[in-house]
Structure formats: structure tokens, C-alpha cells
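Asker: build me a structure from this.
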Amino acid sequence: MSNVYMNRELSWLKFNERVLEEAENPEVPLCERMTFVSIYQSNLDEFFRVRVGSLQDQMLISTEIRENKTKMTSAEQIRAIIKEVKKLNQRKDKAYEKLMKKIEEYGITLINHASAKSEEKKFLEKYFMKEIMPLSSPTIVGKRQPFPFLKNGEIYAVVVLETRNKKERIGIIPCSNNMLTRMVELPGGKGRYMLIEDLILHYIGKVFKGYKVKGKSLLKVVRNADIDADAAYDEDLDYREFMEDLMKQRKKLSPVRIDLSREMDETVVDALCRYLDVTPDRVFRSEAPLDVSFVFQLQDLLRRNTELFYEKRVPQKSPEFKDGQSILQQITQEDKLLSYPYDSIRPFLKMLTEAAEDDSVISIKMTLYRLAKQSKVIEALCEAAENGKEVVVLVELRARFDEENNIRWSRMLEEAGCQIIYGLEHYKVHSKLCLITRRGENGIQYITQIGTGNYNEKTARLYTDLSLMTANEQIGMDATRVFQALAKGEVVEDMEHLLVAPKCLQSKVIEKIEEQIQKQKNGETAYIGLKMNSLTDKRIIDKLIDASKAGVKIDMIVRGICCLIPGVEGETENIHVISVVGRFLEHSRIYIFGNGEEAQYYIGSADFMTRNTVKRVEVAAPVYSERLKKRLQDLFDLMLSDNKKARKEDAKGTYSVVECKGQPINSQELLYQEAYAKAAVNSSNQLEAAVQQTENKVIE
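Answerer: From the prediction side, this is the model:
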């Protein structure tokens, strides 16, 4: 049955290939294509830091560790990754070169020294001598000057120097400096620029006078970021201070990749590999700049050319809520659902602010994973605590690459009087759960919010996510039990309504898949629809294969990693998998079991990855409102019909763009058009209602 499984890491690379396809797609506006080149590169860096770093660590433990689906060893996976990345990087370089040529048509040119005019060369030399050289910090590696520490992701100019007695030495200069601009503008106002690292590399010989330059290149190191906080933690230490120290340690972890801008002599490359403790197969040569994040500066220069960008889209006022009425009161009347980025996050923020000020609110409890730099959520929680509410906040300090932000937020919340919990031992808390408890007319009342994405105002404009708000008492009581367990450093063993990892999400999902299998065997219509970022959980995968064999129709929208290969005869022929990669990052999770009136709908924070289903605290909530069930089904069906940004996976694990037959359907664009239309109708209706109310008062 191994032909139905795909290796997790290679599947992720196929996802990043789909990102690269958007950079190559002539239908995508030019400047947006540049963004996709940058996303491809930053994605790849993080992949090496986290996933290749993890595989590298596994090899230190044992060379015989095999992943549980394709049975590849860590070494085999790394070899396969390197082979695939080298092919993809060649495509990235070609895409970048093609895009830069098109950008030149709009009056912006990135030059190298060879293409500079004589007067420009004079300016560049003078600029180097006056602005750069005084700030440079050169190193010549030798017995008395060890090889310097190279920071993750930063660019360095490396030069091979020959001494007077014909000995070779390595010289290094950092190219990153907060005092220097990345793009050096040439005089004349003709839109000609040179990257600072290219300028440094060209004139590097002036820094190392007395030596002959034998070879040179730009270099970037990507360092391992895989560090196990739980394994390193000493209970006698303050956890927050321990995490701060751990972040310092991570910056010094061993390299997992070296990027070079030029070919260098094999002996030099071998020497660099020895100094950095990297094998030569981890050295990658790049024609494109080693860091293409400067494309955002390019975009600013071209902002007036609106045709080079996506049409401006702004999250719209949701028709779920009426102006001038209490948000909390509206939720008690009926369940509400926000769909980002099409709907604005403002009703949720307003709900928090209202709860902070409402005398009937007793407590607010939340789990926080990633937040915006200027967070309105934090402001509301601090205000609530200062107003005397009980505010309990679980701040996950192990949210990778957001640890420092979360440490800062935890301090601010604590100073405002909030009770802070720093996650659970061995389990990251990744759930998006908020519980407001208030005194109602008939006793205690719960307002529960369950989301698929972070409480982050910035990503709510960029990621597709769902946010359910309900006054359902049973869901509120389940949420109460979740927070009680977290406060005690425990996980819940079972739930009545919510699906809660690590103990009662995977098992419940498998039960629901089994229910559909039994329906199919009984001659009833069975169906499973799943939307998520990634699918790697082998227990769930195997149960989905069982369902397919039984004849259950399964539709899956999996943006990223998918370790299940669909369409394999006799195994997964009833499974259909697509991936949607477009303007917005698909991030919402929807689970559908059954169809028609008996269909069960859930939204939640968990992908079907082992790390989510059994190694984290995740929460998925049932959607009981018939109105909202229909909305979820309509959203799911629209994405399934996408023929512009969807790629279909075939029985060989290959993704290809869905053939556009008939009307073109870009699901994200259509959802935004719908949001604008609904907002306009809602605004008109509210205006009419206000006018009618005024007229009635006049008549009275």
C-alpha cells in the first residue's frame, strides 16, 4: 500500500513549487509575481531551519530512524530534498531574471558593476570609500583570528586572498548594516540601483589591501532552528526567562545550508564547509540575489502603476452584525460566523472591548499563539483586567519565531493584572479559543468563540480563516472544562461537543469517518469533505483509505502537505484532492461528515498532522446553525469548483492546474466580490431602516 503515501518533506516541496508557479504565472500582476518569488525563498529558508534541521538532529540520534509512511531514513530524505531543491532553485532563478527584465520596462533597473556607466562607476567607488568602507568589519581567518560567527539569513562577502608568499587566506565582510540602505540609488534620477552586497563584493579588494583577490562570492548561512524547549527545561528556572535564554541559544545553532552567489574553487568551498560544519552537498549556488526581500522596496517605487498589482481589496463589514446593537447580545440571539479576509475582524475585536466594559461580564479566558505587533486584542484584555474582570490568558511561549513577541505580551498582560499560563509541559497550545462568562437573566451565560486562525489583525487581512461565535450553553461548558484543565496543567480526556486534542480529536475524527463507512455499507449515501493546510496523520490517512475502499466519496482541499495520494485504483480511487494557492493564504479548517440534513460540520485550529492531533492542544467546534452550515457548504463547494488557482493531485502525486472549462472561477476573488456586494446591500438596508425609524418617530 506504499504507493498511496507521499513523504511529508517532498510533499511540502511540491507546495512550495505551487508558490513558485504563481511567480511564473503571466496572469498574476508583475509586482505580485515578485512577492511570490520572495515567499518561495523565505518558505524554503524556514523549511531548512525547521524540517531539515529536525532530520539532521535525528541522524545524530540514529541513522536507522525511518518515517512511518514511505519508510525513508533521515539521510534518504535529506538527499531527496537537496536534489529537488536544486531543480526548483533553477526555476526560481529563471523566474527572477524574467521578472526583473519586465520591471526594467517600467523604468527600474538593478545593475551590476559590469553594466554600470563610467560616471556611475566613479560614483559607486566614491560611495563605497566614503559610506561603506568606514563601517565595514573585515575578518581574515587565521590562527589568531578564528572564523567569525555568521548570523542566520544575513549576507556576507567572502573573498579568497593570496599573500605575498602565495598562501591563501579567507576574508569575510558582513553586508548587512542598519546604517546602509539595501538598494543604492545611482545619480541622475533614472531609476537605476545596485544592491549593497554587490557593491561591497566588487570593491572588497580595497578593504584587504596588500592581498591579491583570487576569488569571491556572496554567502548566506541558514541555521537550524529545531530546539526542544521541553527537553531542555529545568523546573527550577523561571519559564519565561528560560525561553529568553533558549532564543539566544537558537541563534547559535549549527548551519543546515550555505548559499553562494558565485562558483568558487572546490578547495575554498570545502574550507567553508569545514569552518561551518556543513557537508558540501548543502552548498547551493544562486543566480538570483541571496535575499530577495528588497522586492518590496521595488514595489513601493512602482506603486503608481496599479496594473502591476492586485486590485485593492479591503475586509468588508459583515452582514452578520447590525450597527448600534450590542455584539454580545446579537450573539446570544443567534450564532455568528466571520470569514476572513472577506469579513472584517472588527466585530470580534468589538466583542472583546464590549466584554471588557460590560458590568455583567465576570471573566474572559483566551488562548494566544501569534499576535499582531500592535495588538488590539491585548489592549482589550488589559482593559478588562483593569476593570476588575477575571482575565485568564494562556500565552504559548513556544510559538516558533514568535517567542520574543509572546514573552513581551505576557509581561504586559501580567502587569495589567491578567492571570498568565505559559502552555503545558510536552504540549503546545495551538487552539484559538475565547470564552466570555457573564451573568444573564437566567443565570450564567457563556459566549464562546472558536477560530481557525490566530487573533492577529494583520493576518486576518491576508489569510483565509473562520471565526465562530456562539452562546450555545453546551459548547460554553465544554470550553470551561478546557480552560479549567489548562489552568491545572492538564488536558481534557473527553468532550461532549468540542473536539479537543491531544486526547479527543483524532479518535473522534476516526469515529466519524467510521460512521460514514458504515453508512456506505448499509446502502446509505456517505460523504466526507475536508479542508486544511496539511494532512500527515497516518492513523487518519489509513482510515480515509478504508473509507475510499468502502466507496465513500471524499473531497479534500489541502493547501500544503498531503501525504495521501488520491486516485490510486483499489485504494484511494474515491478520494479527490486539490490545493488552492492564490492571492490569500488558505488557512481555514473545515471538517464535513455526511451530507444532506444529517451532515455534521466542524471548524477548528487543527490540521490532520500528528503534531496537531496528538501533540498539541487544539479545538474544533461543531456548527449547529442550519444557516451557517449552508454557508460553510457553499464556501467548500465554491473552492472545489475553482479552476484558476486550484491544482489537482493525481495518482502519481503530481499536481497540475485544474483545466478551466466554461466559466473561470477564482474562489478567493468571487468570495471578495460577494463580501463587497453583501456589505453594500447591508449598508443600504440599515440606512433604510434608520430612515424608516426616523419617519415613524415624526409620525408619532
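Asker: switch to C-alpha atoms for all contacts and neighbour counts from now on
Answerer: Fine.
Asker: so how many other residues sit close to Val256?
Answerer: Neighbour count of Val256, defined by other C-alpha atoms under 10 Å: 23.
Asker: in three-state terms, how would it be classified?
Answerer: strand (DSSP: H, G, I helix; E, B strand; the rest coil).
Asker: got a list of what it touches?
Answerer: Taking C-alpha atoms under 8 Å, 6 or more residues apart in numbering, we find Val256 in contact with Phe48, Arg49, Val52, Gly53, Val221, Val222, Arg223, Asn224, Val278, Arg282.
Asker: here is a second sequence; please produce its structure as well for comparison:
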Amino acid sequence: MTFVQEAKDASLKQPEYYLNRELGWLEFNRRVLSEAFDPRTPLLERLKFTAIFSANLDEFFMVRVAILKEQVEAEVSRLTPDGRTPQQQLDEISATLRPMVVDQHHFFQQTLRPQLEEHGIYLLNYIDLNQEQRLYLQEYFEKRIFPVLTPLAIDPAHPFPHISNLSLNLAVNVKDPHTGNERFARVKVPNTLPRFIEFPTELRYQDDGKKVIWTGVTLEQVVAHNLEFLFPGMTIQEYYPFRITRDADFEISEDEADDLLLAIEQELRKRRFGGSVVRMELHPTMPNFVRRMLMDEMNITDADVYELEGVLNLKDLFALTGLPLPELKEHPWTPMIPPRLRSLGDDPDLATVDSTVEPSDIFTVIREGDVLVHHPYESFRGSVEAFITQAAHDPQVLAIKMTLYRTSGDSPIVKALIAAAENQKQVVALVELKARFDEENNIIWARKLERVGVHVMYGVVGLKTHTKVVLVVRQEGDHIRRYIHIGTGNYNPKTARLYTDLGIMTCRDDLGADLTDLFNFLTGYSRQHSYRKLLIAPVNLRDRMMSMIRRETDHAHSGQGGRIIAKMNSLVDPKMIQCLYEASQAGVEIDLIVRGICCLRPGLEGVSENIRVISIIGRFLEHSRIFYFGNAGAEQIYIGSADWMPRNLDRRVEAVTPIEDPRLIAQLKDLLDIFLNDNRQAWEMNPDGTFTQRRPEEGEPERSSHEILMQRSLEASNAR
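Answerer: This is a model prediction of the structure:
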């Protein structure tokens, strides 16, 4: 490397060229909240985005904030690429987030609740209830709530109780009328009961002849106004709701764990109780002496306390989004059967255990040409699920191998694997036990699979297996053919209706051979270092991606131009960012479609003026990854499971596949154009890390990528 190149590399590593990962995530969640604020969003969908914002924050505190606090305690001094210490990040998270959550709660109280009432949905305060409603709630409390509650006293004889993660609680001040002594107790609001208690039809709120759809109150209000049942003979002075969040991350030393599954089960038991407290949410009305007592007992500071008006834990608003008011929701969407697969019928359960019944042949369709599927516009059930289900029952299939990162609780995929094992096929399932917050579900499925003879593996020591791949080995005449699916999303039929993901089904020999090598790496002692077509992390994915970016740089230097379009969930990796900066400096035109965190600064003069970044937020969660390189006319395009983050490139097993069928390349290029021209759901990133929402120009039609793709899928289905 020359001195000039070293100086150039050093200059592009300056902190001012990078944005902070944690603050970038907060900006993503701000865009989520903006969907709730946007009057163009249907009312119950606005409620949904309000709940998503809160759910996202819970995980952010349990993992990201918890890690930063641990780093501060350990006196970690290493700076992030943007030049911040762990404490500086915590300080800026607090400064950025507090106004956001205040705005969220104010918006819910002052805007959403009145709008809900206009449509007959009343979340009432206890003080506004009539006598009949109060009597109903008292009876409800005595029969259904009281038996579940356990008041815990706080005094010298009763130490401060452990307060579980994400629990909603009441700090209760009671007075003994005989001695005059005041005491404190903690009452946990049970999360095993509905958060919102609905009144029967005859007790619904009456509003001048308006049709009332739903009337109810929060569970904590019912508990609070019946505390005398918990403390008979005492005078209830006051009660104060509060909610805590604990560190829920954990690390497993796989080298020292004799049984990885057992080790994770033990850690999950610890998570239920939680680690150290990282956040406490409370009402501003809580007196200082009560707040200080709670803070001291939970070893937190003012920086960990968030004052919020109104209802705590707005994540529970999910419960109200299912009310039967279709006019207040997005129009319903039913995924279409992909055109190439219509001959298979609309039901993927096409095969039976009876081997004399010939299943509709998805394998013939795949042999006729690669099949690209795009969920949720196209049916997961009628494509990927059909592929695995038919393979499980096809007498010519010898083996099925697949990775399972996250799947649903009633997974048809797992049921198909069980059926395959019962049909005497060799079945290998690589179950990722370390899929955060899905560990327990994956353990349950792993045990079920093992009981029927499936070979269950837990991946490679030190790496999470994040790749989404299926390999089906089939006897056809006197030779073996391998059929594969490589996707960008999990094998989860529930999220396949909510997340946008791509997948390819093919029987190309080189890809089949590569997947065979990959499974040997995952299940055995293979140390495969080269692949024919696939880009595999942590083996060759980083180097090949950087090589293709640099190839575009070389093309630009030689006057042939350069073009990169990359769609992903997050862009964090400093080396990849530096490589993109160098390409921009050479004149390569770069468009990035990044849903979540982006640590690259677009539009910096002399550095990134040729880079544009957009984020698309809407009814579906953008989850597909697409990578396009112009290559001086010999264009290349890839899809796969990996974002450009250090964890995806270096610490996970990922698979990214080239798309080589010209028809599918054209489809993906068209798809990228739709995203880049979105003026309804797209946000443009500014150099300072903030985002500006695109709006149609005067006289310009609205172009929502989700609406366009639903309409196209519907038209393709109607054209048969």
C-alpha cells in the first residue's frame, strides 16, 4: 500500500464520516412513530405503530442499552467509529429518546384517544365510570383478578421484592389507622390477564346515540381501585404505577458448555427474572421519596428513569388493533400464488402419507426454470411451504436439510420435517438456539424433531447460523438431483405475511453443490474455504462484496461508469462504508435502500456526494436484501440473508446467492426501481443522520411501493 493510499484510508476513517449505531436505531424508531403521527395512516394502524414503537424500545433497552451500561461499569474506553465512549452514547440516547417518548404518550392521550372515541372506542378513566360499571368491575376483580394478586410488603421484616422484567407494578402507600404508621407494598399487575378489561354490551359507554363498539378500562386501574381487598383494615393512602426493564441479554461460552441446549435453557430461566435494571417508567405524580426508595433498591440513577403521562406500556395497544372495524385498517391482503406455481393448486398440502398418490410436482416446475418468490405479495404457503411439504412426502426424495433461525409456534415447516422423518427420509435441521428472544420456541421444536429421528444440529461454535436455506436431495432415474431454496427471511409462515422477503427455488448444479458443502461445514468438521457461486459468511462474503464495490470503483476510474444499488436492513460495518466512500469519490453512482440503521453519511462533499440513502417504512416490514452491481454492462445481482454489519459478515453463517436467470434479474431490477421511486413510504437520509419524508410533488401521483406491488401481484393472479 502506498503512502498516498494509507493517508486516504486514514482520512476516510475519521469519526466525522460515521454516524452512531444506537442513535441511528433511534432514528429508525422515530420513523416508525411517524407512521402513527401521519394522518394518512388508518386509525387502528396508527395505534399499531404506536405499539410497535414501544415494543421496539423494550428490546432496545434490554439489549443495546444494557450492553452500554455493562461497558461503562467495566470501564471500557474503546471509541466507536463515530468517536463516542459508552457513557457518551448513553447520554445521547437519553437526550434523544426522552422527547420522543413524551411526544408518543402526549399524542396517544391528546390525539388518538379522542379519535378512537369518534369511532366508538372508549378507553375510560375510572373516575368517569358510573355506579353500574364500578359494581361490574368490583365483581370482576373479586372473581378473576383478586385470586391472582400477591401484595408484597416492604419493611424491615420484608426485604424489597424482586421485580420481574417488563412488569407493570403499583407502589402502594397504606396507613395503619390504629398506630398511624405508614407502610409500603408492591402489587404486580398480572400479565396473565388481559391488559384492557371490556365492559359487556349493556354497560358500554353511551354517547348521544353514537354506535359504541368497545368500552373498557386498564387492568391496573381496576386493581388500584380495589386495593382495600388486598389490605383489609388498612387505609389506602395512594398508589403509583411504575414499570421496569432489565438486562435480558446473555452470553453462552460454547467452548465450556457440554450441552448447548441445556446451557441456554438455564440462561432462559435467569432471563425470566432478569439482570440489572436498565430503565424505570413512572408517572410524574410519583412523590420524590417513593421514587428515591425504588431507585435505591434497584440501584439505578435519574438517567434510568422516564416520566410518562397516561397509560404506561403502550405496547399493549396491540390488543385493540384487532377490533372489528375494517374501515379503520389497511385494506386486507391475501398473498397470491406465484404464477409459475399455479398448476400446483392453491393448497400446499398436496401430498399425502399414502405414497401411491402422486403429488403435484413442484420439482418439474423448478426444473423448467428458476422460481423467484416475493412475500407477502406471493404466498409463502403456496411456494416455500409447498416445496418442503411435497419433499416430505415424495417417495423419490432421499434427504431434506434446512436451517431454522425463527419459526412460528405451530410451524407447518417443522410438521413437514417430522413427516419426512416418519417417511424414512434423512432429515437434518440446523436449529439456531441463540436466535434472540426465540430461544425457548426453538428449544421446543428441537426436542420435538429429535424425538422423531431428525438429526438436529445447533450450528458452529462461535457463530450464529442466520442463513435461510433448504436442500432437497431427490433420486431421478439413475442420478441424483439437488433442489434448493435460498431466501432472505425466516421459515415462518406468520412473519411471511408481514415481512417482505425474497427467495429462489432452483436446481442449478453448482448451487446445489455449494449448499452440500455448506451443510457439511455446519454439521461436521468441514472447513470449506471456497464456493462455486455462493457468498458465505464468514468465509468469503465480506471479501467478495468489497471486491465487487472496488470493481465498480475501477470501472469509474477507467471511464466506464459505475453503479451500485444495495437494499438491506442495516448498514453499520466501517470497512464496507469506507469502501462505498471510495467508490463515491471515484464517481460511482450509489443508491442504498436501508430500512433501519445506517452509519454512513450520504451527500458529504468530496466523500459521499454520489451516495443517496432512503428508508422505506409502511404496512410491511422491509426485510429483503438485494445487491446490484452494474459491472460495466455485465450486471450482477444477488439476494440473501446478510446485512452489511460486522455481526453478519464476521460472526454469523450467512448465504447470499447470485441470480443468473435473465428473467429474474429483470424482475429484481424492476423491483429496485419501484423502491427508488417511492414517494409515499420512502424517507431520504440527510448528511446529519436525520430523515425527510418524501411527498408527491403537486400534480404527481402517489407511488407507494407496497401498494404498487400488491396491485401487480393481484393483476398477475387475475391474468390466469
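Asker: turn the contacts of Val256 of structure 1 into a markdown table, columns for secondary structure.
Answerer: Below are these laid out as a markdown table (three-state DSSP):
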| residue | secondary structure |
| --- | --- |
| Phe48 | helix |
| Arg49 | helix |
| Val52 | helix |
| Gly53 | helix |
| Val221 | strand |
| Val222 | strand |
| Arg223 | strand |
| Asn224 | coil |
| Val278 | coil |
| Arg282 | helix |
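Asker: which of those are retained in structure 2?
Answerer: Counting by both residues aligned by TM-score structural alignment, their matches' C-alpha atoms under 8 Å, structure 2 reproduces these contacts from the contacts of Val256 of structure 1: Phe48, Arg49, Val52, Gly53, Val221, Val222, Arg223, Asn224, Val278, Arg282.
Asker: the strands in the stretch 601-720 of structure 2, which residues?
Answerer: 611-616, 621-622, 626-629, 636-640, 652-658, 682-685, 691-693 (DSSP state E, counting those that start in this stretch).
Asker: do the same with the stretch 201-350 of structure 2
Answerer: Counting by DSSP E, counting those that start in this stretch, the strands of the stretch 201-350 of structure 2 are 214-218, 235-246, 277-282, 305-307.
Asker: just the strands of the stretch 601-720 of structure 2: most buried one?
Answerer: strand 611-616 (a mean of 25; mean count of other C-alpha atoms under 10 Å).
Asker: structure 1: matching residues for that one?
Answerer: With TM-score structural alignment applied, strand 611-616 of structure 2 matches the range 575-580 in structure 1.
Asker: now do Glu16 of structure 2 against Ser547 of structure 2, distance only.
Answerer: Going from Glu16 of structure 2 to Ser547 of structure 2 by C-alpha to C-alpha, to the nearest Å gives 25 Å.
Asker: also Pro200 of structure 2?
Answerer: 65 Å.
Asker: about what we covered before: could the strands of the stretch 601-720 of structure 2 go into a markdown table alongside distance to Leu534 of structure 2?
Answerer: Listed next are the strands of the stretch 601-720 of structure 2 as a markdown table, based on distance: least, C-alpha to C-alpha, whole Å:
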| stretch | distance to Leu534 of structure 2 |
| --- | --- |
| strand 611-616 | 27 |
| strand 621-622 | 23 |
| strand 626-629 | 13 |
| strand 636-640 | 9 |
| strand 652-658 | 5 |
| strand 682-685 | 31 |
| strand 691-693 | 34 |
